[in-house]
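> below is the sequence, then the predicted model.
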Amino acid sequence: MRALTIVPVLAACLALVPGASVSETRVPQSPAEISLSFAPLVKQATPAVVNIYAKRVVQARSASPFAGDPLFERLFQDFARPQPRVQNSLGSGVILSEDGFVVSNFHVVGGATDIRVVLSDRREFAARVVLADEQSDMAILKLEGAEGMPFLDLRDSASVEVGELVLAIGNPFGVGQTVSSGIVSGLARSGAATGSARGYFIQTDAPINPGNSGGALIDINGDLIGVNTSILTRSGGSNGIGFAIPSALVAQFLKQARAGQESFLRPWAGLEGQAVDGDLAEGLGLGVPEGIIVSDVHPQSPFAAAGVAQGDVILAVDGLPVNSGPEMIYRMSVAGLGESSDITILRRGERLTVTVPLMRAPEDPPREALVLGERDILPGLALARVNPAVGEEFGLPFRAQGVIVTDPGPVAARVGMRPGDVIASVGGQDIEAPSDVAKALKAAGRGIDVIVIRSGQAVRLRFRL
């Protein structure tokens, strides 16, 4: 049901409620009554939804006077030097605790140097980001000097069902706090969000527009079930397909923020696989396509320690079905580091359950971080040995090895090195450890030939001293 069809019959319906009159205003006593009007629910929830104004300084190039000229545009491509520019962003947030922890989107507050949070009663607070994660497009802020704040309770999003009535609360287009209604129209939407966000989302048809980002998606009890993060649109406006980050993941973000973490830590799976499609399901003897078939397991993976092997099909995590890699990582993330999860697998037609400890990617072998000094050939070049933890940070291939560039520094950047490049050889010498790079550079002479692996491709960099 939509509010526009409900409101005209509100007076008639109230006459059926014992002891109620048209002029009487009271909190509805059941889901059936609350569906007649959202007003009491809105009054309860909106004080905990805030507007966020953020400023960040970005380096932007001014327009070149030679732009479009076929001859001079290339000759004077460096004519316009980057100039610092203040960029403003507007979004929403949700207060999660009395002491002023607030959740919002990374694309609203990430990299901000000045954040101002305005409550519905017009109180204003300065805020700082205490934990941020671009991959999930989520951030936790702390209001300065806040106490006794209104906040929303978190509902376990695993209990949310398609068809539930929901409200989206935020500040679309900067017009002020606004409420829109709809239903949960889909669950387990993985990889559907835009921008940098990856993972698992709740889909809703409640209108969500620019400025709603970071706002609340609540159920008819006023509990937070998700944080609005993006829309699927071709016009820039809401077309009824919006996505929210589930509250179960929000709870883990809040837990890690309270523990002092500055970036979100996810459990490491240490395996590769693919979703089971119709053809695979038939070959595996499954009645319907479900789960993830394992194609490779890292020797240090907790799944390997639990006995999971190539060819196994992962069907569920803690009793909840998983049908994609992002969904499995999401289920593990909401369980939390330091805990364990029961993994249901299918092996040669038999269903088994194994217990997997949830751990971070190991620093084995040690990363041996090294920064070349001022007297080295490429001063400021920061290097590290690739291990599972480093590979996780930089999104490297599953079994990547070698030495990675974590920061090229000013000189190496000019010759073409980038963060994430894996150095295969320098001057024809194979590289196995960070210290090998400095030695090979000194022995290479004036003409230096470096081969790096970038996005799975070998790239040759040549330069002279």
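Looks like it arrived, so ask away. Residues are numbered from 1 along each chain as shown.
> drop to CA atoms for contacts and neighbour counts, all remaining ones
Noted.
> helix, strand or coil for residue 273?
strand (DSSP: H, G, I helix; E, B strand; the rest coil).
> wait, it touches residue 326, no?
No. Taking contacts as C-alpha atoms under 8 Å, residue 273 lies outside contact range of residue 326: 11.2 Å.
> joint contacts of these two?
The contact sets of residue 273 and residue 326 do not overlap (C-alpha atoms under 8 Å, 6 or more residues apart in numbering).
> show me where the stretch 1-150 of the chain has its helices.
3-6, 10-14, 31-34, 39-45, 72-75, 106-109 (DSSP state H, counting those that start in this stretch).
> out of those helices, deepest packed?
Among the helices of the stretch 1-150 of the chain, ranked by average contacts under mean count of other C-alpha atoms under 10 Å, first place goes to helix 106-109 (a mean of 26).
> what is that helix packed up against?
strand 49-61, strand 82-95, strand 124-133, strand 138-143 (3 or more C-alpha pairs under 8 Å, 6 or more residues apart in numbering; DSSP states H and E).
> swap in 10 Å and give it another go.
Using 3 or more C-alpha pairs under 10 Å, 6 or more residues apart in numbering; DSSP states H and E, the elements in contact with helix 106-109 are strand 49-61, strand 82-95, strand 124-133, strand 138-143, strand 224-231.
> give the buried residues for the second one.
Yep, that's strand 82-95 we're talking about. 90-95 (16 or more other C-alpha atoms under 10 Å).
> now do it against strand 49-61, angle only.
Angle, strand 82-95 to strand 49-61, by axes from the mean of the first three to the mean of the last three C-alpha atoms, to 10 degrees: 170 degrees.
> now do strand 82-95: distance to the chain's middle.
18 Å (C-alpha atoms, centre = their mean, to the nearest Å).
> try this one side by side with the last:
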Amino acid sequence: MLRATVLAFSILSASFATAETRVPQSQAEISLGFAPVVKQAAPAVVNIYAKIIRQGRNNSLFSDPFFQDFFGGGFGAPQPRVQNSLGSGVILSGDGYVVSNFHVVGSATEIRVVTTDRREFSATVVLGHEESDIAILRLEEASDLPHLNLRDSDQVEVGELALAIGNPFGVGQTVSSGIISGLARTGTATGNARGYFIQTDAAINPGNSGGALIDVNGDLIGINTSILTRSGGSNGIGFAIPANLVAEFLRQAQEGNNSFISPWAGITGQHMSADIAESLGLAIPLGVVISNLHELSPLAEAGLRVGDVVTHVDGDEVNSPAEMKFRMSVAGVGGTSILTRLRGDESAEVEVALIQAPETPDAEKTTTTEDTVLPELTIARVNPAVASDLGLRISQTGVVVVDPGPYGARAGLRAGDILGEINGDRIERPRDAVRALTDPGRRVQMTLERDGRSLSLRFRL
């Protein structure tokens, strides 16, 4: 039993001044377990209580103007409901920058943060990104707070010991231990999040979201974000957002950005399967195959073309579009990255500019007024920036719904819908839609594209 205990903690150093690994030298050191590292790191992990107001479901019968007039304006109207979100966060700086998950605080109207010594702070989201599931908070009137150092997550290895710290099920701060089970996990999501994760078997449960995944030196490896489960509890498969991406979010928040800016590749990439590798004459399936390339793409400017395989970004191997996007996001906008490109038997390193998605052509963003049949509908001409914001194909053109507004949502429109025709008029620019929605008669018929499918909407005024 003693031998098993010694092996279990052989990676844990009694001194946190260095990262040296050695076997504990005494029974006293063995008895400590993870206590020293938890004592050091736990004060920087906070509990988050967020209040979210959700609109109630609409009763279609009482939304009819006839019944509203008959029973009174408020009768049957959907009532907003308050939803309380519970999660965790990690303090990243002494002046009150905290990281959590977007799904915990992204829609919150009120956020309260409680530290381990029971101090309470009001907080606001200063930078959030739903796709990455990261939100950076700023605590009000905070100073000299304990905070965690961010470790270079590219140096993390499978098999390392790891600790997850958070507030599962609201029971209070809890610590669970495990190992790093896998790296570069993709295709895992919480809500709308899509990304690149570190996998751990340290127990993560509801309420742990936004909490810390740390190493045995107390440095932050990642932010716990999701689990794979059938029961709702931990099955030993948890995922954390790597610390390197968190560092880029923190940098942008401290520079005053209120939205996350990531480099635009302007490509559609495809995971390299064994079949594709064989068709390209590759011995090992490695890299990302470029299947589509926007004419304004910085990769096209650097000489890459459809059919090329990107195997590395800045020396780091990439094996999926999500991993390639992660590597470029960590590098940040404004500099360059070195991509290793494979074309047939030829391999070359190519320098690529890291740019924002261009606003070319002009989006011509327009919001309809009260003299149209769908007031408060926001539409725009698709360009790379608009396509990137709404998750559209890089080759998409036309006019897109940016925000349907209350009337558009009631008619069945959603953000991301591409307008085709309105009452037979082809919609090629936002002004075409505004004209078609002005005094169109008693009936409105719209054709649109949604997620690659053609749809038709009809309604009477």
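Noted; the coordinates are in hand. In this text the structure is predicted, and so the values were computed from the model without any measurement.
> can you redo the buried residues of strand 82-95 of structure 1 as TSV with distance to residue 437 of structure 1?
Shown next, in TSV, are the buried residues of strand 82-95 of structure 1 (distance: C-alpha to C-alpha, whole Å):
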residue	distance to residue 437 of structure 1
90	45
91	45
92	47
93	46
94	48
95	49
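> what is the nearest of these to residue 161 of structure 1?
The closest of the buried residues of strand 82-95 of structure 1 to residue 161 of structure 1 turns out to be residue 94 (C-alpha to C-alpha; 22.1 Å).
> which stretches in the stretch 151-300 of structure 1 count as strands?
In the stretch 151-300 of structure 1, the strands defined using DSSP state E, counting those that start in this stretch lie at 165-170, 178-190, 200-204, 216-218, 224-231, 242-246, 271-275, 292-297.
> dump the ones you listed to TSV, plus distance to residue 312 of structure 1.
Shown next, in TSV, are those (distance: least, C-alpha to C-alpha, whole Å):
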stretch	distance to residue 312 of structure 1
strand 165-170	38
strand 178-190	22
strand 200-204	23
strand 216-218	37
strand 224-231	33
strand 242-246	28
strand 271-275	10
strand 292-297	6
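> give the aligned equivalent of residue 279 of structure 1 in structure 2.
Aligned counterpart of residue 279 of structure 1 in structure 2: residue 275 (TM-score structural alignment).
> repeat for residue 431 of structure 1
Under TM-score structural alignment, residue 431 of structure 1 pairs with residue 427 in structure 2.
> what's in contact with stretch 171-178 of structure 1?
42, 46, 49-53, 90-93, 119-120, 168-170, 179, 207-215 (C-alpha atoms under 10 Å, 6 or more residues apart in numbering).
> hmm, back to that, in CSV, list the strands of the stretch 151-300 of structure 1 along with mean neighbour count.
Output for these, formatted as CSV (neighbours: other C-alpha atoms under 10 Å):
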stretch, mean neighbour count
strand 165-170, 27
strand 178-190, 19
strand 200-204, 27
strand 216-218, 31
strand 224-231, 29
strand 242-246, 28
strand 271-275, 18
strand 292-297, 20
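> which one of these lies nearest to residue 152 of structure 1?
Across the strands of the stretch 151-300 of structure 1, closest to residue 152 of structure 1 is strand 224-231 (C-alpha to C-alpha), at 6.1 Å.
> how big is the angle separating the closest one from strand 138-143?
Using the same axes, to 10 degrees: strand 224-231 of structure 1 against strand 138-143 is 120 degrees.
> average offset of strand 224-231 of structure 1 relative to structure 2?
Once superposed with structure 2, the aligned residues differ from strand 224-231 of structure 1 by a mean of 0.7 Å; criterion: mean C-alpha distance after the TM-score superposition for structure 1.
> residue range for that strand in structure 2?
So in structure 2, the equivalent range for strand 224-231 of structure 1 is 220-227, judged by TM-score structural alignment.
> and the matching stretch, how far out from the chain's middle?
Counting by C-alpha atoms, centre = their mean, stretch 220-227 of structure 2 comes out at 12 Å from the chain centroid.
> same check, this time on stretch 427-434 of structure 2
That offset, for stretch 427-434 of structure 2, works out to 32 Å (C-alpha atoms, centre = their mean).
> same deal with stretch 438-447 of structure 1?
On C-alpha atoms, centre = their mean, the centre of stretch 438-447 of structure 1 falls 41 Å from that of its chain.
> between the helices and strands packed on helix 106-109 of structure 1, which one is closest to residue 337 of structure 1.
strand 124-133 (16.1 Å).
> check how far the closest one sits from its aligned residues in structure 2, on average.
Relative to structure 2, strand 124-133 of structure 1 is 1.1 Å off (mean C-alpha distance after the TM-score superposition for structure 1).
> which strands or helices does that strand pack on?
Using 3+ C-alpha pairs under 10 Å, 6+ apart, strand 124-133 of structure 1 sits against strand 49-61, strand 101-104, helix 106-109, strand 114-118, strand 138-143, helix 247-258.
> one more time with 7 Å
strand 114-118, strand 138-143 (3 or more C-alpha pairs under 7 Å, 6 or more residues apart in numbering; DSSP states H and E).
> mean deviation of the shortest one from structure 2?
Which is strand 114-118 of structure 1. Mean for strand 114-118 of structure 1 is 1.4 Å (mean C-alpha distance after the TM-score superposition for structure 1).
> what do you get for the last one?
With both structures laid over each other, strand 138-143 of structure 1 and its partner residues in structure 2 are 0.8 Å apart on average (mean C-alpha distance after the TM-score superposition for structure 1).
> that strand aligns to what range in structure 2?
Using TM-score structural alignment, strand 138-143 of structure 1 pairs with 134-139 in structure 2.
> just the first one next, same as before
Using TM-score structural alignment, strand 114-118 of structure 1 corresponds to residues 110-114 of structure 2.
> do you know which of the strands of the stretch 151-300 of structure 1 lies nearest residue 72 of structure 1?
strand 224-231 (40.9 Å).
> which strands or helices does that closest one pack on?
By 3+ C-alpha pairs under 7 Å, 6+ apart, strand 224-231 of structure 1 packs against strand 216-218, strand 242-246, helix 247-258.
> what's around residue 315 of structure 2, how many residues?
12 (other C-alpha atoms under 10 Å).
> residue in structure 1 matching it?
Under TM-score structural alignment, residue 315 of structure 2 pairs with residue 319 in structure 1.
> now that match: how far from residue 396 of structure 1?
Distance, residue 319 of structure 1 to residue 396 of structure 1, by C-alpha to C-alpha, to the nearest Å: 30 Å.
> do residue 362 of structure 1 as well
Counting by C-alpha to C-alpha - residue 362 of structure 1 and residue 396 of structure 1 are separated by 15 Å.
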